[in-house]
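Engineer: Here is my input; please provide its structure:
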Amino acid sequence: MKKIFYLLMIVSLVSCYKENGNLSGDKKDSVIIDSDNINVSILIDLSDRIDPKKNSNPTMEYFQRDTEYIKAIEKGFLNHIKSKKIITYDDQMQVFFNPEPSDPKMNEFTQQLKVSFDKNITKDYFTTVEKRYSELPLSIYQSAIHDGDYIGSDIWEFFRNKVKDYCIKDDRRNILFILTDGYMYHKDSKFSQEKKTSYLTSKLIKSNNLTDSNFKTTIEKNKLGFVKANENLSNLEVIVLGINPEKGNPFEEGVIKEYWENWFKEMKIKNYQLKSADLPSNLEPIILKAISGKN
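Structural biologist: As a prediction, this is how the structure comes out:
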């Protein structure tokens, strides 16, 4: 009987070691990563793509689509929080521009849109977040349109110098939504390396002869694309919303998406989506699904 007892003790100790990495069976010594906590970021392109005069859409203006996309992101974020036990809350969401708009109120808006949930939050905080995300994004777009000085969006520089500090947290699912038409241009980050560029415009697409069904072959053969902005962003998920190609080239949208896809792959972003400027009612299910992480 003693031999059987000692044998059972040894099996139990080995089992504890395999589970916790130590013979004491003390779980506090093991590292537990809670991937159920999320860190959601929204990068807004405030270029003239949102100008209702220059880029009008009678069905629904693009700035209005953006505000509805943001509401859907907020809805998905709060749905995720509500699906968890309060003691596990450790999630956050924030909005970025790059560069910052000239209106000093923008800083105040972004501060209010930076929200964090932990186990000490009160029940009315959910209502507060809903109210902020239903009102402030529209104020941001209205301010940019009223100002009329569209500063553009330096997306390339954001990925080069800020995305790791701003959008990636340890032990989190890091999700970045980018609201843009898919073109990339800013005067302060306009350069090329061989045939790759830090920007993409309709004019560049034409000059590179990417106007027929063989655009993928042309891109690969001539080594065209975005200059790589970062080395390893494998712990970042990216969803681009609002791709809106100029009319005249039926392959323009395909070229835009090919540029972005190749860029993401070079930076080791494994989980990404590229969505056109569709009506919010069509994109909301996609946004909610992306945040939930359910296939």
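
Engineer: hey, let's count contacts and neighbours off CA atoms from now on
Structural biologist: OK.

Engineer: residue boundaries of the helices in the stretch 151-295 of the chain?
Structural biologist: Per DSSP state H, counting those that start in this stretch, the stretch 151-295 of the chain carries helices over the ranges 155-161, 163-167, 202-207, 215-222, 252-266, 280-292.

Engineer: One more, please, to line up against the first structure:
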Amino acid sequence: MKKILYVLVMISLLSCCKKGTETEKDKAKDSIVIDSNNMNISILIDLSDRIDPKTNPNPTMEYYQRDTEYIKAIEKGFLNHIKSKKIITYDDQMQVFFNPEPSDPKMNELTKELKVSFNKDTPRNYFDSVDKKYAELPLNIYQSAIKDSQYVGSDIWEFFKNKVNDYCIKDDRRNILFILTDGYMYHENTKFDEKKENSYRTSYLTAKLIKANKLTNSDFKNSIEKNGYGFVKANENLSNLEVIVLGINPEKGNPFEEAVIKQYWENWCKEMKIKKYQIKSADLPSNLEPIILKAISGK
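Structural biologist: Next comes the predicted model:
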């Protein structure tokens, strides 16, 4: 009887140990999914006349040149992220968008080339290929747009309304959207406003509108809040998207113009439930690169 009891106790102990081991394995599997840091980076380029060196010259560094350097910094941060991972965990991608598409048909081919992805089967020499593409092709895009000189504006509002969910957000990814723009928003196809008793929302923002709304003094924040000025909400819930706006460049004449532009963008991001966002001025690339790299690394 004692022997039987002893055997039963041993079987019970072994069974518990086995279950405990399986539980630990299950926890480990779950932690791999939770800690996954697969990245999906998108770059939306505003190809309006803000990049025209004749209309908006800058002797220190032209704005289109700043943009290309910002893009290089984004690519650098993306590749640094990939290299920090084990090959078996690679499942990351990066792409470039315009809205609307430029008239040059070559642009479509360039954007195809700039859509890059990494998985566990990606060869090591692919890193050099991506580096080469992002060192050359963005400049070709800007040069083509400047040569074409048909600046129809950038429909950022419509992009957020109809495309950002499909193009820039993927499940089980860290989704980051970089927007290269001067902060103004205008396109003739989606220019409208919504006037209500306590608010005046628009799908656009121009220097003319800022003046019309009398947002030209230090009390602009109170005016925005009191009158309900801002962008029309374009999306209900973008909580799975981080947004980083680079290149805010106000027109001269209103010392509060830049702050007004940033306030519009900040309020818009909050209304669309974007939890993480940054809105940066058109600074020199050497100053913005550390900010870009930090934003991508999350450190």
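
Engineer: Now the TM-score, please.
Structural biologist: The TM-score (TM-score structural alignment, normalised by the length of the first structure) is 0.93; 289 aligned residues with a C-alpha RMSD of 2.1 Å.

Engineer: circling back to that earlier point, any chance of JSON lines for the helices of the stretch 151-295 of the first structure, columns distance to residue 233 of the first structure?
Structural biologist: Formatted as JSON lines, these follow (distance: least, C-alpha to C-alpha, whole Å):
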{"stretch": "helix 155-161", "distance to residue 233 of the first structure": "10"}
{"stretch": "helix 163-167", "distance to residue 233 of the first structure": "8"}
{"stretch": "helix 202-207", "distance to residue 233 of the first structure": "27"}
{"stretch": "helix 215-222", "distance to residue 233 of the first structure": "23"}
{"stretch": "helix 252-266", "distance to residue 233 of the first structure": "9"}
{"stretch": "helix 280-292", "distance to residue 233 of the first structure": "18"}
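
Engineer: Would you mind putting these into CSV with mean neighbour count alongside?
Structural biologist: As requested, the helices of the stretch 151-295 of the first structure are arranged in CSV below (neighbours: other C-alpha atoms under 10 Å):
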stretch, mean neighbour count
helix 155-161, 18
helix 163-167, 16
helix 202-207, 13
helix 215-222, 14
helix 252-266, 19
helix 280-292, 17
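
Engineer: Show me the one of those that comes nearest residue 36 of the first structure.
Structural biologist: The closest of the helices of the stretch 151-295 of the first structure to residue 36 of the first structure is helix 280-292. By C-alpha to C-alpha, the value is 9.5 Å.

Engineer: Packing partners of that closest one?
Structural biologist: With contacts taken as 3 or more C-alpha pairs under 8 Å, 6 or more residues apart in numbering; DSSP states H and E, helix 280-292 of the first structure sits against helix 62-82.

Engineer: follow-up on the earlier one: nearest to residue 85 of the first structure, of the helices of the stretch 151-295 of the first structure?
Structural biologist: When these are compared by C-alpha to C-alpha, helix 280-292 sits nearest residue 85 of the first structure, at 15.4 Å.

Engineer: sorry, back to before: quick one, which of the helices of the stretch 151-295 of the first structure gets closest to residue 111 of the first structure.
Structural biologist: Distance to residue 111 of the first structure, taken as C-alpha to C-alpha, is lowest for helix 163-167 among the helices of the stretch 151-295 of the first structure, at 13.6 Å.

Engineer: Between the helices of the stretch 151-295 of the first structure, which one is closest to residue 93 of the first structure.
Structural biologist: Nearest to residue 93 of the first structure, of all those, is helix 163-167, at 9.4 Å by C-alpha to C-alpha.

Engineer: After superposing, tell me the mean distance of the closest one to the second structure.
Structural biologist: When the second structure is overlaid, helix 163-167 of the first structure sits 0.3 Å from its aligned residues on average, using mean C-alpha distance after the TM-score superposition for the first structure.

Engineer: can you check stretch 74-82 of the first structure too?
Structural biologist: Counting by mean C-alpha distance after the TM-score superposition for the first structure, stretch 74-82 of the first structure comes out at 0.6 Å.

Engineer: now that stretch, how far from the centre of its chain.
Structural biologist: How far stretch 74-82 of the first structure lies from its chain's middle: 16 Å, per C-alpha atoms, centre = their mean, to the nearest Å.

Engineer: Please enumerate residues in contact with that stretch?
Structural biologist: By C-alpha atoms under 8 Å, 6 or more residues apart in numbering, the residues outside stretch 74-82 of the first structure that reach it are 40, 89, 91, 93, 126, 130, 133, 287-289, 291-292.

Engineer: Please render those residues as JSON lines that adds distance to residue 109 of the first structure to the earlier fields.
Structural biologist: Shown next, in JSON lines, are the contacts of stretch 74-82 of the first structure (distance: C-alpha to C-alpha, whole Å):
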{"residue": "40", "distance to residue 109 of the first structure": "17"}
{"residue": "89", "distance to residue 109 of the first structure": "24"}
{"residue": "91", "distance to residue 109 of the first structure": "20"}
{"residue": "93", "distance to residue 109 of the first structure": "13"}
{"residue": "126", "distance to residue 109 of the first structure": "18"}
{"residue": "130", "distance to residue 109 of the first structure": "14"}
{"residue": "133", "distance to residue 109 of the first structure": "10"}
{"residue": "287", "distance to residue 109 of the first structure": "23"}
{"residue": "288", "distance to residue 109 of the first structure": "24"}
{"residue": "289", "distance to residue 109 of the first structure": "27"}
{"residue": "291", "distance to residue 109 of the first structure": "23"}
{"residue": "292", "distance to residue 109 of the first structure": "26"}
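
Engineer: Now for the second structure: which helix has the highest residue count?
Structural biologist: When the second structure is parsed with DSSP state H, its longest helix is helix 2-34.

Engineer: now swap in the first structure and tell me
Structural biologist: In the first structure, assigned by DSSP H, the helix with the most residues is helix 124-147.

Engineer: what's the mean deviation for that one versus the second structure?
Structural biologist: When the second structure is superposed, helix 124-147 of the first structure averages 0.5 Å from its matched positions, counting by mean C-alpha distance after the TM-score superposition for the first structure.
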